[in-house]
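Novice: Sequence first, predicted coordinates after that:
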Amino acid sequence: MKNKKLKFSLTAIVFLVTIAVFSQGQSANLLLDAFYAKVKSQKNPQIIDARGSDEFGLNHIEGAVNFNLKSDDFEKRVIALNPSKPVFIYSIAAYRSGLLAAELGKRGFAEVYILEGGIASWIGGGKPFYSNLKTKLTLAEYNKILSENQYVLVDIGSRYCATCKTVKPILESLRTQYGAKLKIIEIELEESPQVIADLKNVKVFPTLIFYKNEKIVFKKDGLGDLKNDVDTALASK
C-alpha cells in the first residue's frame, strides 16, 4: 500500500513539474549549427539581440531587432512578437539573453532559443552579419604577423565583455616578461569583426590562441590559466 502511495505521489510531482515547465514555454541553449539551422527553417525568424544599442549599432545578426529587459520600450517590443513561434536570442555571453529568455518563458512563449557563445559564436563561425565598420585588421595582415614572428599570442574579444577585461593585465605582464620574443595581437569585435569571421574558429569571448612558427600550440575558449600556459609553451623546445 505504501509503495502504491509513493508511486502515485512521484507521478503527481512529475505531472505538476511538467505542467509548470510547459506553462512557461520551452527554453534551450543551442550551439551555433543547431541555432543557425532553426533560424533558417523560419520564413521570418524572430531574432533578438539582447545587447545594448551601442553594441547593436556596430554589428549584429542580419534581421535581428534590439532590446532587453532594460529597454524603455520593452513592453512594446514583446507585444510585437508572436508567442506561438520560435524566438532566437543572443548577446555577448549568456547573461542578458538568459534573463530575456526567462522573462519570455514566463509570458508563455512556446519556444525560446539562446545562442551559446552569443555574437562571438555567430561571427566567429563565419555566419552572415551586419557591420558598419571597415575591419581594422585583415586576414592577410593577420597571417603576415604570424609569418614574421616565431611566437604569437592572439587575444580575441570585445570591449563589452567583462571577462575580456581581465585578460588585459595578464597581457601587459607577458609583454614585460618576454618583450620582443612574444608578439601579442589584440583583436576586438568592435574594430575587426571580419577577421574574426574569416578565422572561423572563435566560439566565445575571450578566445586566446598561441602560435609557434605559424602553428597553433594551444587555443583557449575563455581565460583559464593563460600565463602558465604561455610560460609552459615558451619554455618548451
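Specialist: Okay, I see it.
Novice: rest of the way, CA atoms for contacts and neighbours
Specialist: Noted.
Novice: where exactly do the strands run in the chain?
Specialist: With strands called from DSSP state E, the chain shows them at 26-30, 46-49, 59-61, 65-66, 87-90, 111-115, 129-131, 151-157, 182-188, 207-212, 215-221.
Novice: list the helices and strands the shortest one packs on?
Specialist: Same thing as strand 65-66. Packed against strand 65-66 by the contact rule (3 or more CA pairs under 8 Å, 6 or more residues apart in numbering; DSSP states H and E) you find strand 46-49.
Novice: how far does the strand it packs on sit from the chain's center?
Specialist: With CA atoms, centre = their mean, to the nearest Å as the basis, strand 46-49 stands 14 Å off its chain's centre.
Novice: second one coming, line it up with the first:
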Amino acid sequence: MLEISDTDFDEVVRNNRFVVVDFWAPWCPPCRALAPVMEELSKEYEGRVQMVKINVDQHRVKAKEYGIMSIPTLLFFREGKLVDRQVGAVPKSLLREKLEQLIGK
C-alpha cells in the first residue's frame, strides 16, 4: 500500500477513479490490526481501486480537513468525491462489501 502525504493527497484522489485512504498512526493498535487486512485487499483490488495510507501524526492537514477524530478511519472516493467513510477496525468481509459498492455504482 502506498504511503501518501498532505502534499500529494489531492493528486492521488483526483487521478484515480476509485481511492480508499487509510488514516492511521503507528502507535494505534486498531490501525496495526487493520494494516494486514488493507494490504490483502490492496492486492485483491489492484488495478481497480487505489488504496493508500496517510500517517496522521506526520500529515495533519488532510486529517483536519476531513474531520478525522478517530483512527483508523477509511475514506472512500469515487472520481474525486468522498462517497463513504468507515471508522475503526472492521472485518475484511465488511470492507470488501464497501469496496464492491464503491466500484459497482
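Specialist: In hand now; what should we look at? This structure is a prediction, so every number in the text was calculated from the model and none was measured.
Novice: re earlier: determine which of the strands of the first structure approaches residue 164 of the first structure most closely.
Specialist: Closest approach to residue 164 of the first structure among the strands of the first structure (CA to CA): strand 151-157, 5.9 Å.
Novice: So which bit of the second structure is that closest one matched to?
Specialist: Aligning strand 151-157 of the first structure against the second structure (TM-score structural alignment) gives residues 18-24.
Novice: average gap between that stretch and the first structure?
Specialist: Overlaying the first structure shows stretch 18-24 of the second structure at a mean distance of 0.5 Å from the equivalent residues (mean CA distance after the TM-score superposition for the first structure).
Novice: got the strands of the first structure as TSV, with distance to residue 232 of the first structure and mean neighbour count columns?
Specialist: Listed next are the strands of the first structure as TSV, based on distance: least, CA to CA, whole Å; neighbours: other CA atoms under 10 Å:
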stretch	distance to residue 232 of the first structure	mean neighbour count
strand 26-30	34	18
strand 46-49	39	22
strand 59-61	36	20
strand 65-66	43	18
strand 87-90	36	27
strand 111-115	34	24
strand 129-131	37	17
strand 151-157	13	23
strand 182-188	13	19
strand 207-212	11	21
strand 215-221	11	15
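Novice: possible to save these as JSON lines with distance to residue 165 of the first structure?
Specialist: As requested, the strands of the first structure are exported to JSON lines (distance: least, CA to CA, whole Å):
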{"stretch": "strand 26-30", "distance to residue 165 of the first structure": "25"}
{"stretch": "strand 46-49", "distance to residue 165 of the first structure": "22"}
{"stretch": "strand 59-61", "distance to residue 165 of the first structure": "20"}
{"stretch": "strand 65-66", "distance to residue 165 of the first structure": "24"}
{"stretch": "strand 87-90", "distance to residue 165 of the first structure": "20"}
{"stretch": "strand 111-115", "distance to residue 165 of the first structure": "22"}
{"stretch": "strand 129-131", "distance to residue 165 of the first structure": "23"}
{"stretch": "strand 151-157", "distance to residue 165 of the first structure": "9"}
{"stretch": "strand 182-188", "distance to residue 165 of the first structure": "11"}
{"stretch": "strand 207-212", "distance to residue 165 of the first structure": "12"}
{"stretch": "strand 215-221", "distance to residue 165 of the first structure": "15"}
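Novice: What's residue 50 of the second structure aligned with over in the first structure?
Specialist: By TM-score structural alignment, residue 50 of the second structure lines up with residue 183.
Novice: quick one: its match and residue 39 of the first structure, what's the gap?
Specialist: 39 Å (CA to CA, to the nearest Å).
Novice: Likewise for residue 216 of the first structure?
Specialist: Plainly put, residue 216 of the first structure is 32 Å away from residue 39 of the first structure if you go by CA to CA.
Novice: Scan the first structure for its longest helix.
Specialist: helix 2-23 (DSSP state H).
Novice: name the helices or strands packed onto that helix?
Specialist: Partner elements for helix 2-23 of the first structure (3+ CA pairs under 8 Å, 6+ apart): none found.
Novice: May I see the buried residues of that helix?
Specialist: residue 22 (16 or more other CA atoms under 10 Å).
Novice: Give me the angle between that helix and strand 111-115.
Specialist: Helix 2-23 of the first structure and strand 111-115 meet at an angle of 80 degrees, taking axes from the mean of the first three to the mean of the last three CA atoms, to 10 degrees as the criterion.
Novice: so residue 88 of the second structure makes contact with residue 30?
Specialist: Yes. Here residue 88 of the second structure reaches residue 30: they are 7.0 Å apart, a contact under CA atoms under 8 Å.
Novice: Looking at the two, which is more packed in?
Specialist: The neighbour count for residue 88 of the second structure versus residue 30, taken as other CA atoms under 10 Å, is higher for residue 30 (16 against 13).
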